[in-house]
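**Q** quick one, fold the following:
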Amino acid sequence: MADNKVKTEKTDQVSLIKKKTFKADSRQIERRVKLSGFLRSVFGVSIAMTLLVLVFLLVDIVRDSVGWLDWDFLTGNLSIFPEKAGIFGAIMGTVYMMLIVIPVTFILGVSTAIYLEEYAKPGKLKDFININLSNLASVPSVIFGLLGLALFSRLMGLGGSILAGGLTMSLLVLPIVVVAAQEALKAVPGFLREASYGLGADKWTTVSRVVLPVALPGMLTGFILGVSRAIGETAPLVVLGIPTLIMKIPQSVMDDFTTMPIQIYYWTLDTVLTPEYANLAAATIVVLLVVLFLMNSVAIFIRNKFEKKF
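**A** Presented below is the predicted three-dimensional model:
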């Protein structure tokens, strides 16, 4: 009888503890649900405000560009007279610069990521490189402009040429591409490598035929972000001394050049003296946005085409 009484008391105590625990868990769950709803509302309002500001800016820019964005503006040369000014030279300068940035950044970025993730042995040196890559990705762009001025413009004697600008912009976006490519390589399932090695493939065959095709979509994502930043940056080119008014169209990578962001920057500054420059800047912004949209669309299409899910 005594044993049964003790067992009954223990059972009652356990039931009481479970009820208290359940009540405590219920209150905690209720608080978390309320907090989740509150944060969802805050984030929704933030997104709505961001989209509202973006729409307002786009409408204002498109409205200011009406009447100025035409075929003569796209094919004309730069001029001190607003009604005669065109941006064909700036467009070609931007295109030529990106023809340097894209291959240099992609080849160096992907090669560095492959070495660090597939070949480099774990240790202090690898950790040191990874830490510095992460830090370089957040360095202000004007610092890279100073580096390009000292290294490419003065030490190598490239001056304000397209080659100097393209190499400087490559340094700017290279850490972003390397970090993104590293993360894409880390995301490749390990069983794919093991299956390749099990079939007798060597290291490079596994990396080039198995790992890279799977990691390519993720690499392109970081590459898109890097190229988009490079095409819209102004500070490094200003430090290099890239001029704003060039009458001739660049013909080679050693020619002087200007870009659309540079032209937008200086036209915006000159609106104090000549109000019509605001319309020219708005029209150039529309062209730059269209170029960015087309480049990103092509890259996203390539990424989605080669994307594989495992």
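
**Q** make it CA atoms for all contacts and neighbour counts henceforth
**A** OK.

**Q** what's V286 in contact with, if anything?
**A** Residues near V286 by Cα atoms under 8 Å, 6 or more residues apart in numbering: 61-62, 65.

**Q** can you tell me how far S41 is from V53?
**A** Per Cα to Cα, to the nearest Å, S41 is found 18 Å from V53.

**Q** count of residues packed around K34?
**A** K34 has 12 neighbours, counted by other Cα atoms under 10 Å.

**Q** ugh, wrong one, I meant R63
**A** Count around R63 with other Cα under 10 Å applied: 13.

**Q** and it, that's in a helix?
**A** Yes. Secondary structure assignment places R63 in a helix (DSSP: H, G, I helix; E, B strand; the rest coil).

**Q** here is a second sequence; please produce its structure as well for comparison:
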Amino acid sequence: MVRTVDIKPPLVAAKPLGTGTNGELRPSALIFLILLWLSLLVAFGVLVTLLITIFLEGQNKLTMDLITNFPASTPDGAGARPAILGSIWVIITTAVLSIPIGIAAAVHLEEFADNRKWYNRLVELNVQNLAAVPSIVYGLLALAFLALLGVGDTNIVIGGAFALTLLILPVIIISTREALRGVPREIRDGSLALGATEWQTTWRQTLPAAVPGIATGSILALSRALGEAAPLLVLGALVYITFDPNGLLSGYTTLPIQIFNWTGRPQEGFHELAAATSVLLLVVLLLMNGLAIFIRNKFQKRW
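**A** Below you'll find the predicted structure:
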């Protein structure tokens, strides 16, 4: 009978954390961490300085006249009423166009499309790439599409909403797919085991469970669209109007375009109006982002 003897390898003393090859306390790691925090502090300082400067410059114009009055040739008594109403018209139309299409596309890609098919993978790749395309490209695309349809006057509400829909549609699709992926597979399997079809499972189980994530992504996408000016300028959006937009075929302007117009004027009063309008736009964007955070924290489920 042959006896086997287990020979254990000799124990190697562990190196100190600060000198290890993967230690977090290495000098290079500490230098990188310090540089990272310095970069964050510099960026945050610049942002705070910019916000304070804008507020101080425009505080004298933060009155009801800014909301209720029309633009004028002189800065005294001028307001941004058409821009406010135009932004409301454009954003509501954009939401109506983009949210249903984005959710439907995300549901198809995530729940029903066969990822083994090359054309489905191609669509997914294009959606991911389109989310990073500069916004002015969408303005050019919308301009070309409207010209192809024979639309001569492109500076209308529906034209601007179409350009912004193209801009935020990939973002809505990606955020909706992430929300759907967050729903546990067990919910789908349980619904299917009880006799529900795939469509019934998606409509009655998966989509309701993903609503908080879908709403959050859609609101953040719309807040991005609210602050865009480049694609609308490409479509010929008016920079100076003295009437209220009253329909989808009406001329319009928006808050970013109005700010762009006033900053190009030589009078100091118009610069103050631009700063005050910027503060108003920032407040609206903060409210939209706050609403998205509230919906996420209030209705998000922990699985």
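
**Q** stretch 217-226 of the second structure aligns to what range in the first structure?
**A** Under TM-score structural alignment, the counterpart of stretch 217-226 of the second structure in the first structure spans residues 222-231.

**Q** now L155 of the first structure: how far from M49 of the first structure?
**A** Look at L155 of the first structure and M49 of the first structure: by Cα to Cα, they are 47 Å apart.

**Q** go on, A195 of the first structure?
**A** A195 of the first structure sits 49 Å away from M49 of the first structure, going by Cα to Cα.

**Q** how much space separates A196 of the second structure from I187 of the second structure?
**A** According to Cα to Cα, A196 of the second structure and I187 of the second structure sit 12 Å apart.

**Q** whoops, V46 of the second structure was the one
**A** As defined by Cα to Cα, V46 of the second structure lies at a distance of 47 Å from I187 of the second structure.

**Q** same deal with I219 of the second structure?
**A** 26 Å.

**Q** which of the two has more neighbours?
**A** I219 (22 against 14).

**Q** can you tell me which residues contact that one?
**A** Contacts for I219 of the second structure (Cα under 8 Å, 6+ apart) come out as 288-289, 291-292.

**Q** so which strand or helix has it?
**A** According to DSSP states H and E, I219 of the second structure maps onto helix 207-226.

**Q** show me what the helix or strand following that helix is packed against.
**A** Following helix 207-226 of the second structure in sequence order, the next helix or strand is helix 230-234 (DSSP H and E). Counting contacts by 3 or more Cα pairs under 8 Å, 6 or more residues apart in numbering; DSSP states H and E, helix 230-234 of the second structure packs against helix 135-148, helix 157-181.

**Q** which stretch among those comes nearest F112 of the second structure?
**A** helix 157-181 (12.0 Å; Cα to Cα).

**Q** ok, then the element right after that closest one?
**A** Sequence-wise, the next helix or strand downstream of helix 157-181 of the second structure (DSSP H and E) is helix 185-193.

**Q** what residue is smack in the middle of the second structure?
**A** The structure's the second structure has its C-alpha centroid closest to A221; by Cα atoms, centre = their mean the separation is 3.0 Å.

**Q** what residues are up against it?
**A** By Cα under 8 Å, 6+ apart, the contact set of A221 of the second structure is 168, 171-172.

**Q** quick one: the match of stretch 217-226 of the second structure to chain centroid distance?
**A** Centre-to-centre, stretch 222-231 of the first structure and its host chain are 4 Å apart (Cα atoms, centre = their mean, to the nearest Å).

**Q** next, the buried residues of that stretch.
**A** Going by neighbour count (16 or more other Cα atoms under 10 Å), the buried part of stretch 222-231 of the first structure is 222-224, 226-231.

**Q** in the second structure, what residue corresponds to F191 of the first structure?
**A** In the second structure, F191 of the first structure lines up with E186, judged by TM-score structural alignment.

**Q** could you tell me how many residues sit around its match?
**A** Residues near E186 of the second structure, counting by other Cα under 10 Å, number 9.

**Q** distance check, it against A221 of the second structure.
**A** In terms of Cα to Cα, E186 of the second structure sits 30 Å off from A221 of the second structure.

**Q** with V137 of the second structure instead?
**A** Remark: distance between V137 of the second structure and A221 of the second structure (Cα to Cα) = 17 Å.

**Q** what ranges do the helices span in the second structure?
**A** Secondary structure of the second structure (DSSP state H): helices at 27-58, 64-68, 81-107, 118-130, 135-148, 157-181, 185-193, 198-201, 207-226, 230-234, 255-263, 268-299.

**Q** just say which of those helices is most tucked in.
**A** helix 157-181 (a mean of 25; mean count of other Cα atoms under 10 Å).

**Q** just give me the mean distance for it relative to the first structure.
**A** Compared with the first structure after fitting, helix 157-181 of the second structure deviates on average by 1.0 Å (mean Cα distance after the TM-score superposition for the first structure).

**Q** what's the closest non-adjacent residue to the counterpart of N279 of the first structure in the second structure?
**A** In the second structure, N279 of the first structure lines up with E272, judged by TM-score structural alignment. Once flanking residues are discounted, E272 of the second structure sits nearest to G58: 4.6 Å by Cα to Cα, 6 or more residues apart in numbering.

**Q** the match of stretch 217-226 of the second structure vs the second structure, mean deviation?
**A** Stretch 222-231 of the first structure sits 1.5 Å off on average (mean Cα distance after the TM-score superposition for the first structure).

**Q** over to stretch 102-110 of the first structure?
**A** So stretch 102-110 of the first structure averages 1.1 Å relative to the second structure (mean Cα distance after the TM-score superposition for the first structure).

**Q** what range in the second structure does that stretch sit on?
**A** Using TM-score structural alignment, stretch 102-110 of the first structure corresponds to residues 95-103 of the second structure.

**Q** go on, stretch 126-137 of the first structure?
**A** Matched against the second structure by TM-score structural alignment, stretch 126-137 of the first structure falls on residues 120-131.

**Q** please report how far the spatially closest residue to L192 of the first structure that is not a sequence neighbour lies from W204 of the first structure.
**A** In this structure, L192 of the first structure finds its nearest non-sequential neighbour in V210, 7.1 Å apart by Cα to Cα, 6+ apart. According to Cα to Cα, V210 of the first structure and W204 of the first structure sit 10 Å apart.

**Q** can you check D25 of the first structure too?
**A** Taken as Cα to Cα, the span from D25 of the first structure to W204 of the first structure is 53 Å.

**Q** distance to R26 of the second structure added to the contacts of A221 of the second structure, as a markdown table?
**A** Formatted as a markdown table, the contacts of A221 of the second structure follow (distance: Cα to Cα, whole Å):
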| residue | distance to R26 of the second structure |
| --- | --- |
| I168 | 43 |
| V171 | 39 |
| I172 | 42 |
